[in-house]
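When you get a sec, could you give me coordinates for this:
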Amino acid sequence: MTSTPAATAQVGVVGLAVMGRNLARNFAHHGYTVAVYNRTAARTEELMAAYGDEGFVPATELADFVASLERPRRVVIMVQAGKGTDATIDALAELLEPGDIVVDGGNAHYEDTRRREAALREKGLHFFGVGISGGEEGALNGPSIMPGGSAEGYKAIGPLLEDISAKYDGEPCCAHIGPDGAGHFVKMVHNGIEYADMEFIAEAYDVLRSAGLSIEEISATFRQWNTGDLDSYLIEITSEVLDQVDAKTGKALVDVIADSAGQKGTGRWTVQIALELGVPVNTIAESVFARSVSGHADLRAAGQEHVPGPAHSFDPADRAQLVEDVRKALWTAKVVAYAQGLDLIRTASLTYDWNIDVASVASLWRAGCIIRARLLERIRAEYAGHNLPTLLAAPSIIDGIAEANEGARRAIGTAMQAGVPVPGFAAALAYLDQVRAQRLPAALIQGQRDYFGAHTYQRTDAEGTFHTEWSADRSETKLD
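This next block holds a predicted model:
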């Protein structure tokens, strides 16, 4: 007979690939005894061989893993999203008891999280969908953590997550987002904003490169930008990527990397859900489509052979002014992406009754995550101090857009005239012009819809719904 393991671990991690292993080590580094289990025992053995002295309780059987956990049991799942997650949850649910907590730390779709949370709630278990951002390094040294689940369950798991999270001025970059799928929804939008931010940076690079600046000059420009209001993790690593020389060819690595960007789906989810909720996120959408275009080899080959246009290069009369204009375009686009992403979160919160605090969301992104940036502290303060319908109504943001407006428009216009694609920049500017317009051409669209489909319209000078008899005498009828 084998003896039942003593319940000595405060938290357990299932799934010991790089993210799971690093998260387990993060817990251990903060003084927790950590139960660890992997379906393939070799990974558990590798962890113990390399880091076994850090405070782990290994198990080769899931039942032993569960038995080694103190009550309420806290289990963090770091396995492949989809069927792998469902299978792990089902197996755990047979072994856990009411009051125990299951945390999914993967990039799950928030609707899957809502389904799983409802199913486990019926069994008396607390299920948390937790967004974790920061990559491998963040998982080990302090990520941004976005937990969604019950307020009661958060009392037991929240302090541990806050403990291992990144800190900004001593404050944990972790807080209870809301119930069921709220945490994974916020992480999804984080990733959508990440897509947009990366696209904007790439467009800024492309404009400057097309204007004749060397890679060394562009790298120095990004490094300088990182000391001002564009200070962010992505701007910082851009300089490092541009500085890298390929050992095989002696060329800049960026000139050797194939120009086809991959994606794992969270950016696409953001756009899909925004369409379902009726929230405009065109900058994020353009960043997703830009990646799609980059990988569409046949389309690009045909375009390069047949589509006419400018030379994709130009010689600016004032390089310093161009650099400053591109900086302003980049800052403006970044603000718009945040505004759209946070509006999507606000709308989802109302739709699902999540009661998400937007200021709190911004505070979680200030450190540890991929989109961490100086701008986020300003965003947090603005949402904390004002009841904002949109980030674009925040006083300091209004001032910033006004200051950047002329230069941003000049940079975008210059790029378009030279044939340099700036879909993200252009989408951001178009969004600003749309939301500030006194009257949009949607009136004509509504007239067209009424013409061919009798979809009706409203008037600006009267209450009710109207239809014009387009195929008859074109008289107008009030329908209600």
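
Could you use CA atoms for every contact and neighbour count after this?
Noted.

So which residues of the stretch 251-400 of the chain form helices?
Along the stretch 251-400 of the chain, counting by DSSP state H, counting those that start in this stretch, helices occupy 266-277, 282-294, 297-306, 319-352, 358-364, 375-385, 395-418.

can the ones you listed go into JSON lines with extra columns for mean neighbour count and distance to residue 243?
Converted to JSON lines, the helices of the stretch 251-400 of the chain look like this (neighbours: other C-alpha atoms under 10 Å; distance: least, C-alpha to C-alpha, whole Å):
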{"stretch": "helix 266-277", "mean neighbour count": "18", "distance to residue 243": "28"}
{"stretch": "helix 282-294", "mean neighbour count": "22", "distance to residue 243": "23"}
{"stretch": "helix 297-306", "mean neighbour count": "11", "distance to residue 243": "28"}
{"stretch": "helix 319-352", "mean neighbour count": "21", "distance to residue 243": "19"}
{"stretch": "helix 358-364", "mean neighbour count": "23", "distance to residue 243": "30"}
{"stretch": "helix 375-385", "mean neighbour count": "18", "distance to residue 243": "25"}
{"stretch": "helix 395-418", "mean neighbour count": "17", "distance to residue 243": "24"}
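
Also this sequence, please, to line up against the first:
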Amino acid sequence: MLNTIGVIGLGVMGSNIALNMANKGEHVAVYNYTRDLTDQLVQKLDGQAITPYYQIQDFFQSLETPRKIFVMVTAGKAIDSVIGSLIPFLEKGDVIMDGGNSHYEDTARRYDDLKSNGIGYLGIGISGGEVGALTGPSIMPGGDKDVYEKAAPILTKIAAQVEGDPCCTYIGPKGAGHFVKIVHNGIEYADMQLIAEAYTFLREKLHLSVEEIAEIFETWNQGELKSYLIEITAEILRKKDELTGLPLIDVILDKTGQKGTGKWTSIQAIDNGIPTSIITESLFARYLSSLKEERINAENILSGPEMDPQNLDKHLWIEYIRQALYMGKVCAYAQGFTQYKMTSELYGLDLPLKDIALIFRGGCIIRAEFLNVISQTYQEQPDLANLLIAPYFAEKVKEYQIGLRKVVCEGVVSGISFPCLSASLSYYDSYRKGTSAASLLQAQRDYFGAHTYERCDLAGVFHTIWQ
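Predicted coordinates:
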């Protein structure tokens, strides 16, 4: 019997994707450029229909036609190298799927190169980490619709399922799938940083123990803040270090890593004039955290505000920080979905916003309770400019802005850095103002550079001789 699909790249994600496919009834051929990872996967098998191959020719010959090959290797040159090695064996109608975190522009280039030879290419965003890869991730495929249809029976089968629907949908042409994934990761960066700032306030201002904060996050996860990241935060805070007996969070070095996708989100937004200040501040927060040695030195030189000891009403302020976190998350998702909308219009991608929200409900890292509301919002208002002005969220932020304002102000006077909470408030206040000080900036630009300006009361472009 020929294999229905092949998987190349057997690291943690690739191995788990292969196991997921086999567990869902597919016959899977697997290949890795080094034998060790193939052997490790073989040792995990428990009767699954996975056949290892150690020569690329044998791998190819084992696949039914048109061949469907899922590539799960490191983004960048490794993908190009794999594609280059496959080309001599590929035939018209075959399909290559890149499930890594590739840059969407690289995906578009590979798509064009392969399409000219009659080969289908799908750039597939995958979210859910190693557990999601095994049990059901959120899947974001981009490429030609007819090529997607060849792979759809398998992709929808291995995706997370929510209320009977797969968390997989056709996203759009060329690199659309990987574009949606990088912005997903930008939202993820912001969401994580907002949660970290809420944790900081609970610990440094309310002086709560790690155990008490874990209980708060667990409670929050029962309500409108319910999400994967809130859930795992509670679990993380309950974890004890086996060596010291301390909360594990207290022995983890405060230097945050990143693999580039958040950076790509910000660069794309900057290049296209899209305001993603919360997402970008979360990226800068990671960069600043990496300067650990400098921060230790600065702590001994730079001073913060002198504060009189005060006892804040814990119950009141826990509610304020809950409101602040919810509003910050709404603003971050609003920026991400605005980036989807504006980019879709700019490049004619026709991104299905309501469907994107739906496939984020399961498997992926940013899955959250209010994604159902976001999807319903775009179902009813497909041309909505910004989630903040949707009736449901407009009412929520009207109510919760007091919590965000109080938390940000308390942080400022206390010398606590809240890059994403404060950026959320600035974004909200800037977006809700019909008139701003940008008129002064335009006047300055015209003064020193004769860049001209428009007027509120007359049509046309104007320049003033200022001196």
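
TM between them?
Aligned and superposed, the two chains score 0.97 in TM-score terms (TM-score structural alignment, normalised by the length of the second structure); 465 aligned residues with a C-alpha RMSD of 1.3 Å.

and of the helices of the stretch 251-400 of the first structure, who's closest to residue 55 of the first structure?
Smallest distance to residue 55 of the first structure across the helices of the stretch 251-400 of the first structure (C-alpha to C-alpha): 28.0 Å, for helix 358-364.

which helices and strands sit right next to the longest strand anywhere in the second structure?
Secondary structure of the second structure per DSSP state E: the longest strand is strand 120-127. Helices and strands touching strand 120-127 of the second structure, by 3 or more C-alpha pairs under 8 Å, 6 or more residues apart in numbering; DSSP states H and E, are strand 95-98, helix 104-115, strand 138-142, helix 145-158, helix 176-204.

hey, which of those is tucked in deepest?
The highest mean neighbour count among these, using mean count of other C-alpha atoms under 10 Å, belongs to strand 138-142: a mean of 31.

Can you tell me how far the residue nearest the centre of the second structure is from residue 138 of the second structure?
The C-alpha lying nearest the average C-alpha coordinate of the second structure belongs to residue 185 (C-alpha atoms, centre = their mean; 1.8 Å). Going from residue 185 of the second structure to residue 138 of the second structure by C-alpha to C-alpha, to the nearest Å gives 12 Å.

For the longest strand of the second structure, give me every contacting residue.
Residues outside strand 120-127 of the second structure that contact it (C-alpha atoms under 8 Å, 6 or more residues apart in numbering): 93-102, 104, 107, 110-111, 114-115, 133, 137-144, 147-148, 174-178, 180-181, 363-365.

Read off where that strand ends up in the first structure.
Under TM-score structural alignment, strand 120-127 of the second structure corresponds to residues 126-133 of the first structure.

For the matching stretch, give me the average deviation versus the second structure.
In the superposition with the second structure, the average deviation recorded for stretch 126-133 of the first structure is 0.5 Å (mean C-alpha distance after the TM-score superposition for the first structure).

And stretch 398-418 of the first structure, by the same measure?
Once superposed with the second structure, the aligned residues differ from stretch 398-418 of the first structure by a mean of 1.2 Å; criterion: mean C-alpha distance after the TM-score superposition for the first structure.

I would like the residues contacting that stretch, please.
207, 310-314, 322, 324-332, 392, 421-422, 425-426, 429.

got the contact list for residue 162 of the second structure?
Counting by C-alpha under 8 Å, 6+ apart, residue 162 of the second structure makes contact with 361-362.

before we move on, the earlier item: can you put the helices and strands packed on strand 120-127 of the second structure in JSON lines and add distance to residue 17 of the second structure?
Listed next are those as JSON lines, based on distance: least, C-alpha to C-alpha, whole Å:
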{"stretch": "strand 95-98", "distance to residue 17 of the second structure": "12"}
{"stretch": "helix 104-115", "distance to residue 17 of the second structure": "20"}
{"stretch": "strand 138-142", "distance to residue 17 of the second structure": "12"}
{"stretch": "helix 145-158", "distance to residue 17 of the second structure": "8"}
{"stretch": "helix 176-204", "distance to residue 17 of the second structure": "17"}
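
Residue 333 of the second structure: which of the ones you listed is closest?
Comparing those under C-alpha to C-alpha, the one sitting nearest is helix 176-204, at 6.2 Å.

which one of the helices and strands packed on strand 120-127 of the second structure lies closest to residue 45 of the second structure?
Closest to residue 45 of the second structure of those is helix 145-158 (C-alpha to C-alpha; 17.6 Å).

Where does that closest one end up in the first structure?
So helix 145-158 of the second structure sits over residues 151-164 in the first structure, by TM-score structural alignment.

who's in contact with the matching stretch?
26-27, 30, 72, 74, 99, 101, 126, 141-143, 145, 172-176, 178-179.

Mean distance between it and the second structure after superposition?
Averaged out, stretch 151-164 of the first structure is 0.7 Å away (mean C-alpha distance after the TM-score superposition for the first structure).

Residue 382 of the first structure matches what in the second structure?
In the second structure, the residue matched to residue 382 of the first structure (TM-score structural alignment) is residue 377.
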